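Asker: got a predicted model here, sequence first, then my questions.
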Amino acid sequence: MSKEYRLRAPLRDEDVVQLKAGDRVLLSGIIYTARDAAHKKIIQALEAGTELPFPLKGAVIYYVGPSPAPEGRPIGSAGPTTSYRMDSYTPRLHSLGVKATIGKGKRSQDVKDALVRHNAVYFGATGGAGALLSQRIEAAKIIAFEDLGPEAVRELVVRDFPLLVVNDAFGGELYATPNLPT
């Protein structure tokens, strides 16, 4: 039976290890956006020993390229993008302290193994609901790689951002569970 949790980012080991695949989470706090081009630049910064755009310890990374913000809103539609495009970068980021990623779709075995090794989780956000998800984003600002346009790294302040635990820190996977939560 799935449970519902209210968590605050950045996340700690204690937050992550209580979660099981299928649990619902309402996440509040600061999260960061990054897609494949930003991930590549983050890894290049790590290899060059230069400053990163945000602290990795406890970080939550949302795979999103939001649309422009309409007047009076901090962000436009902000639905998740397909996660597997970041799979080659994700295990390293988890090894450096990233506690969660948010996207849609399945993850590689390397990513699932990294979640177990580093007490981390993969959250699913509802694809096709970007306009609704954006209503849970209270503030957004570009903090790195502005040249990437919609794929620039943003710091988001979220409140009760609705998520499902797809892969947990124990090897559990929602997509492999025969009785999905309702």
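Answerer: Thanks, I have it.
Asker: going by C-alpha atoms from here, please, whenever you check contacts or count neighbours.
Answerer: OK.
Asker: all strands of this protein, in order?
Answerer: Per DSSP state E, the chain carries strands over the ranges 4-9, 24-33, 60-62, 100-103, 121-124, 137-144, 153-167.
Asker: closest to S77 out of those?
Answerer: S77 sits nearest to strand 137-144 of all these, at 10.2 Å, using Cα to Cα.
Asker: flag every buried residue along that closest one.
Answerer: For strand 137-144, the neighbour count (16 or more other Cα atoms under 10 Å) marks 137, 139-140, 142, 144 as buried.
Asker: closest one to L163 out of the residues you listed, please.
Answerer: The closest of these to L163 turns out to be I137 (Cα to Cα; 13.4 Å).
Asker: wait, the closest one sits on R159?
Answerer: Yes. Counting by Cα atoms under 8 Å, R159 is a contact partner of I137 at 6.5 Å.
Asker: rewinding a little: nearest approach to T81 belongs to which of the strands of the chain?
Answerer: Using Cα to Cα, the strands of the chain put strand 100-103 closest to T81, at 5.6 Å.
Asker: just checking, what packs against that closest one?
Answerer: Packing partners of strand 100-103 (3 or more Cα pairs under 8 Å, 6 or more residues apart in numbering; DSSP states H and E): strand 60-62, strand 121-124.
Asker: any idea how far A125 is from the residue of the chain most remote from its centre?
Answerer: In the chain, the residue that sits farthest from the middle, by Cα atoms, centre = their mean, is E71; the gap is 25.9 Å. Plainly put, E71 is 25 Å away from A125 if you go by Cα to Cα, to the nearest Å.
Asker: this is the other structure I want to compare:
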Amino acid sequence: MAEIKLETPVTESEIRNLKAGDKIKLSGVVYTARDAAHERLIEALNQGRDLPFDMQGAALYYVGPAPAKPGEVIGSAGPTTSYRMDPFTPQLLKNGLKIMIGKGNRNQKVMDTMKEEGAVYLAATGGAAALISERIKEMKVIAYPDLGTEAVRKLRVKNLPLVCVIDSTGKNLYNR
């Protein structure tokens, strides 16, 4: 198990080199989306409309951050349970998504699509929302502001601490 520094956007070869158990320090742009935003992203794809960000090599964090206190970039930003995004995830993976960040296990269809498309699932530590928010250097709502905390945000992160829990070969730390 290695400690690996990654910068987004990532390439498929970078992703295929990651192994379950690797400790990741992620920097660059990370987008946020939860259930309601995922529905809208899929609706846009199904209708042939552009997405609010380039999915190629992107990282998507399942989070609905709390409002920022004065002088802060973002409020508490802990991961949400990922299985709620599973119905939408395969289509996003087929459109270039390479990194998903959340907590909890994923269904078999998501894991099979991860293997086909060369993607990974990284875990952010639940309960470490304050630490995570310190790693977020910039935040901007870029789509669906009517969704409030579930709006799509563009985050700029520096050394966000994550663990690869499901790699692109299907090895899954949750199923040890």
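Answerer: Yep, it's here. Nothing here was measured: the structure is a model prediction, and the numbers come from that model.
Asker: want to try a markdown table for the helices and strands packed on strand 100-103 of structure 1, with distance to G49 of structure 1 and mean neighbour count as columns?
Answerer: As requested, these are exported to a markdown table (distance: least, Cα to Cα, whole Å; neighbours: other Cα atoms under 10 Å):
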| stretch | distance to G49 of structure 1 | mean neighbour count |
| --- | --- | --- |
| strand 60-62 | 21 | 27 |
| strand 121-124 | 26 | 28 |
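Asker: out of those, which is closest to L164 of structure 1?
Answerer: With distances scored as Cα to Cα, the stretch of those nearest to L164 of structure 1 is strand 121-124 (5.1 Å).
Asker: can you give me the buried ones in the longest helix along structure 2?
Answerer: If you go by DSSP state H, structure 2 has its longest helix at helix 35-46. By neighbour count with 16+ other Cα under 10 Å, helix 35-46 of structure 2 contains the buried residues 35, 37-38, 41-42.
Asker: mind listing residues that contact that helix?
Answerer: Helix 35-46 of structure 2 is contacted from outside by 50-51, 84-85, 88, 91-92, 144, 147, 150-152, using Cα atoms under 8 Å, 6 or more residues apart in numbering.
Asker: highest neighbour count among those residues?
Answerer: Among the contacts of helix 35-46 of structure 2, V152 has the most neighbours (other Cα atoms under 10 Å), with 28 neighbours.
Asker: show the contacting residues for it.
Answerer: 31-33, 37, 141-145 are the contacts of V152 of structure 2 under Cα under 8 Å, 6+ apart.
Asker: recalculate using a threshold of 10 Å.
Answerer: For V152 of structure 2, the contacting residues are 31-34, 36-38, 41, 52-53, 60-61, 63-64, 140-145, by Cα atoms under 10 Å, 6 or more residues apart in numbering.
Asker: which part of structure 1 matches the longest helix of structure 2?
Answerer: The aligned range for helix 35-46 of structure 2 in structure 1 is 36-47, by TM-score structural alignment.
Asker: mean shift between that stretch and structure 2?
Answerer: By mean Cα distance after the TM-score superposition for structure 1, the fitted stretch 36-47 of structure 1 averages 0.5 Å away from its aligned residues in structure 2.
Asker: now the residue nearest to P161 of structure 2 when sequence neighbours are not counted: how far from C164 of structure 2?
Answerer: Spatial nearest neighbour of P161 of structure 2, chain neighbours left out: K25 (4.9 Å); criterion: Cα to Cα, 6 or more residues apart in numbering. Distance, K25 of structure 2 to C164 of structure 2, by Cα to Cα: 11 Å.
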